[in-house]
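1. Show me the folded form of this:
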Amino acid sequence: MLSVFVAAFLFFSCSGDNGGTTGGDTILKPTNLTVVATPVGVSTQNPNGDGSGTVNFTISATNATSYKVALGDGETRETSSGTLSYTYTVSGTNSYTIYVSAYNGAQFISTSIPVTIYVAPKAIWSDEFNVDGAPDATKWAYDIGTGDWGWGNNEAQYYTSRADNVKVQNGVLKIIAQRENYSGSNYTSARIKTQGKFTFKYGRVEMRAKLPSGGGTWPALWMLGNNITTAGWPACGEIDIMEHLGNQLNKIYGTLHHPGHSGGNADSRTVDIANATSEFHIYALDWRADAIKFYVDNQLFYTFTNTSSLPFNQNFFLIINCAIGGNFGGTIDPNFVSSTYEVDYIRVFN
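-> Modelled structure (predicted):
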């Protein structure tokens, strides 16, 4: 912002008079300055461009020999031809004020125009789950066991890495929660994570998934601060992109845990959808320095204000799991035998 202000100040703080002289020759001040900014790929469907972020500028002025352009994002370019192409990189739809000065020696004239440009998010990590077998070991690690006392929530399952509980099959990741006696627990399931393999700070996360059914099932897509081993929880921060309870069918939770706001006092909102356990839906998070937004099928249902004092400004890792029972999962249906959490893909964009 400081760069933009300084550039604007320089362009508009003064302008040349009507003419000057050099060696007896009059230097004419430029006039009739016009600027046209055209995002590449503009159409009725894409009024702010095709997502490339590239804008073509055409600049002209009578008597001008060169032009200086402040592009609204802190960058400045110069051109003598009156044509300029520039690519913006901040994802999403953003508006900028473009400041342009036309020069003839020391004489100049300035103007400004607005431009709105769409930059498509770029994938920085994904798993499409297209290779049958165990989850990709270069992307996923496992949490194994009961986490001492039910992973902090008195959950009933024992997490394993067995194909009985987690596998990729026919283009989807399957986490299978089932009733069985295993290592002292009455239920088994799986919890996979990218800890130690992939972390990121800010971006958009999308998961297309069909959720398990049955009272006591508790599937989730969530993230933890990568400093959890040193800072502990909730100081590390936790972002629950999607949680669903078999005892609250079709209610989707989006939740944030941080100091003073964790457990039952977390910051949370819900949205009701249809057919969560019988159809695939897209669960998404837009995470930025100023806001964290939760979506289902592109419907925004919760906006949380992020600030520099919160732990949501560092690298986080991803977790996909299905718990059974516990403080949040609730009563387990006595007739529950097995149910599967299916994930078509998970993608992370810048």
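
2. hey, let's count contacts and neighbours off CA atoms from now on
-> Noted.

3. the helices in the stretch 101-250 of the chain, which residues?
-> Listed in chain order, the helices of the stretch 101-250 of the chain (DSSP state H, counting those that start in this stretch) span residues 147-149, 228-231.

4. Over to the stretch 251-350 of the chain?
-> Taking DSSP H, counting those that start in this stretch, the helices of the stretch 251-350 of the chain run over residues 326-329.

5. for it, what spans make up the strands?
-> Using DSSP state E, counting those that start in this stretch, the strands assigned to the stretch 251-350 of the chain run over residues 251-257, 267-272, 281-287, 291-296, 299-305, 316-324, 338-349.

6. which helix is the longest one in the chain?
-> Once the chain is assigned using DSSP state H, the helix that runs over the most residues is helix 2-12.

7. and for comparison, fold this next one:
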Amino acid sequence: MTGTIGVFTVVAILIVAAGAKDDSFEIFMRSESDLTIKFQGSEDVSRVLVAIKGETISEVYDLEKKHELKAWGYVDRNTNIKTGGTLQYQITVWEHGIAIKSNWKQVILTPGNAVEPSRSIRRVTVFRDDFNRFDHSHYKIEVDATGGGNGEFQVYTPEHRNLYTAHGYLYIKPTLTIDHPTFDGSTLYNGQMDVKSLWGTCTRSWNSGCHKSAYGQEILPPIMSGKIYTNAAIKYGRINVRARLPKGDWLWPAIWLMPRDSVYGNWPRSGEIDVMEARGNSKAMSHGVNHGITQIASTLHWGPDANHDAHRSTHKEKHSTSGDWHSWHTYSLEWTAQHILCLVDDHQILRVNTPSDGFWHSGHFSGTNIWGNNKNAPFDQPFQVLLNVAVGGLGYFSDHYQYDTPKPWQNDSPHPKKDFWEKKDVWLPTWHGDNVAMLIDYIEMIQY
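-> Below is the predicted model:
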């Protein structure tokens, strides 16, 4: 549980006799000094102590409970333990007020790529963040009011209220613009939003992304939210993000990847990988299918231009078998030169095998092949991970779905943000506290 990039990763995962049958213990290092301990127990566990002995360490750690999870953890940032070292450990778990102590056990800290069968693939963890704090140096924070390319209703900010860590999680939380001290109901309709003046930077200027004016009947972005990119990028490997999705009308959370360098040109020429997208509405019905928070989707975007995006052939949806997706799940990408696989809790959402004649021919595009002889282009370059919560927009929330609450705007409206905002008395009651935030427990990027 450390917010730093490790020079190396060492991991040992064991099943412990103490406590409930499936309780698990994990100990690993993310750098040469950070020892991380995790314990997953039942809801009846009230305290966890871990005693560790080794050549350079003799400590007892009182683990801290992670909010809303049956998980406990601790990070010791001042150890002298090295990879290959031998540790002994003993776990004491308090359950129903009774202390249950395990026997002393021994583990050798080995490189993380030795933990899982590699099928002759070398694996290196290039980045992991467990969000004990929000280390901004590992991310690019988007700060702009472009609307994200989909006419969305939020401005992305670096505000603490939109991006923050608490209880060992990253919170990406949309808030009302009028709750910011610079804005009120009047400025929303008649004011200016100078992004660079407000936050010292603006990351995208197109579509008036750095400076918005309320004009005519349209208003300023009525929502503030958060969006981050990892500085780390990988070409082939596995991405794991453990997250709790938000719930509330017109929320649009996403876990996705974009190319670091866009070597083939602008979107979608250089590709996009959507590991997970969802709608926060409880109900978004079409032909008997609920496309709300009971459904997640994975998509690849690729093509020579925006009008020839072949995403429909590389899109799949998955419905929850137990309620909705507003709970904790691990969203993963397994990516090789041969295939791209999107997963939730290791269950497949989408699988795309690299076409034998390449994506260009598979897409039946005309004209010059912009990807040349690279069969798996554009998915053959380093990609970064993006995490965000958007709100509204023109297209993702269909005008033809049947929702729990009537959709406040039409996708062809000349003033969709105004329409949305003026129906806040209808949708805002579905936004309940931190339920509107996407919570991230950890993000992990493994290079093959």
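
8. Any idea what the TM-score is?
-> The TM-score (TM-score structural alignment, normalised by the length of the first structure) is 0.61; 233 aligned residues with a C-alpha RMSD of 2.7 Å.

9. among the strands of the stretch 251-350 of the first structure, which is nearest Asp127 of the first structure?
-> strand 338-349 (5.6 Å; C-alpha to C-alpha).

10. picking up where we left off before, with distance to Asn306 of the first structure and mean neighbour count added, can I get the helices of the stretch 101-250 of the first structure in a markdown table?
-> A markdown table is the format used below for these (distance: least, C-alpha to C-alpha, whole Å; neighbours: other C-alpha atoms under 10 Å):
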| stretch | distance to Asn306 of the first structure | mean neighbour count |
| --- | --- | --- |
| helix 147-149 | 30 | 11 |
| helix 228-231 | 19 | 11 |
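
11. which non-adjacent residue is nearest the residue sitting nearest the centre point of the first structure?
-> Centroid-nearest residue in the first structure, with C-alpha atoms, centre = their mean: Arg204, separated by 1.7 Å. Nearest non-adjacent residue to Arg204 of the first structure, counting by C-alpha to C-alpha, 6 or more residues apart in numbering: Asp286, 4.5 Å away.

12. For burial, what's the neighbour tally of that neighbour?
-> Using other C-alpha atoms under 10 Å, the number of residues around Asp286 of the first structure comes to 20.

13. The second structure: which residue goes with that one?
-> When the two structures are superposed using TM-score structural alignment, Asp286 of the first structure falls opposite Glu334 in the second structure.

14. want to throw the helices of the stretch 101-250 of the first structure into a markdown table with distance to Thr138 of the first structure?
-> What follows is those, written out as a markdown table (distance: least, C-alpha to C-alpha, whole Å):
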| stretch | distance to Thr138 of the first structure |
| --- | --- |
| helix 147-149 | 24 |
| helix 228-231 | 21 |
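
15. Out of these, flag the one nearest Ile324 of the first structure.
-> Judged by C-alpha to C-alpha, the one of those that comes nearest to Ile324 of the first structure is helix 147-149, at 13.3 Å.

16. ok, back up a step: my guess is the match of Asp286 of the first structure contacts Leu341, does it?
-> Yes. In this structure Glu334 of the second structure lies within contact range of Leu341 using C-alpha atoms under 8 Å: 5.0 Å.

17. residue contacts, the closest residue in space to Ile282 of the first structure that isn't next to it in sequence?
-> For Ile282 of the first structure, the nearest residue in space outside its immediate sequence neighbours is Arg208; the separation is 4.3 Å by C-alpha to C-alpha, 6+ apart. Contacts for Arg208 of the first structure were tallied using C-alpha atoms under 8 Å, 6 or more residues apart in numbering; they are Phe280, His281, Ile282, Tyr283, Val343, Asp344, Tyr345, Ile346.

18. quick one: the third one and Asp290 of the first structure, what's the gap?
-> Spelled out, it's Ile282 of the first structure. Summarising the geometry, the distance separating Ile282 of the first structure from Asp290 of the first structure, computed by C-alpha to C-alpha, to the nearest Å, is 23 Å.

19. my read: Asn150 of the second structure touches Phe397, true?
-> No. Asn150 of the second structure lies out of contact with Phe397 (C-alpha under 8 Å); the separation is 10.7 Å.

20. Specify which residue of those two has the higher count of neighbours.
-> For Asn150 of the second structure versus Phe397, neighbours defined as other C-alpha under 10 Å are more numerous around Phe397 (23 against 13).

21. Give me the spatial nearest neighbour of Ile296 of the second structure, chain neighbours excluded.
-> Across the structure, with C-alpha to C-alpha, 6+ apart as the measure, the residue nearest Ile296 of the second structure apart from its sequence neighbours is Ala278 (4.9 Å).

22. Next one: the alignment partner in the first structure of that neighbour from Thr87 of the first structure, what distance?
-> In the first structure, Ala278 of the second structure lines up with His244, judged by TM-score structural alignment. Noted for His244 of the first structure: a distance of 41 Å to Thr87 of the first structure, by C-alpha to C-alpha.

23. picking up where we left off before, among the contacts of Arg208 of the first structure, which recur in the second structure?
-> Checked against the second structure using both residues aligned by TM-score structural alignment, their matches' C-alpha atoms under 8 Å, the contacts of Arg208 of the first structure keep these contacts: Phe280, His281, Ile282, Tyr283, Val343, Asp344, Tyr345, Ile346.
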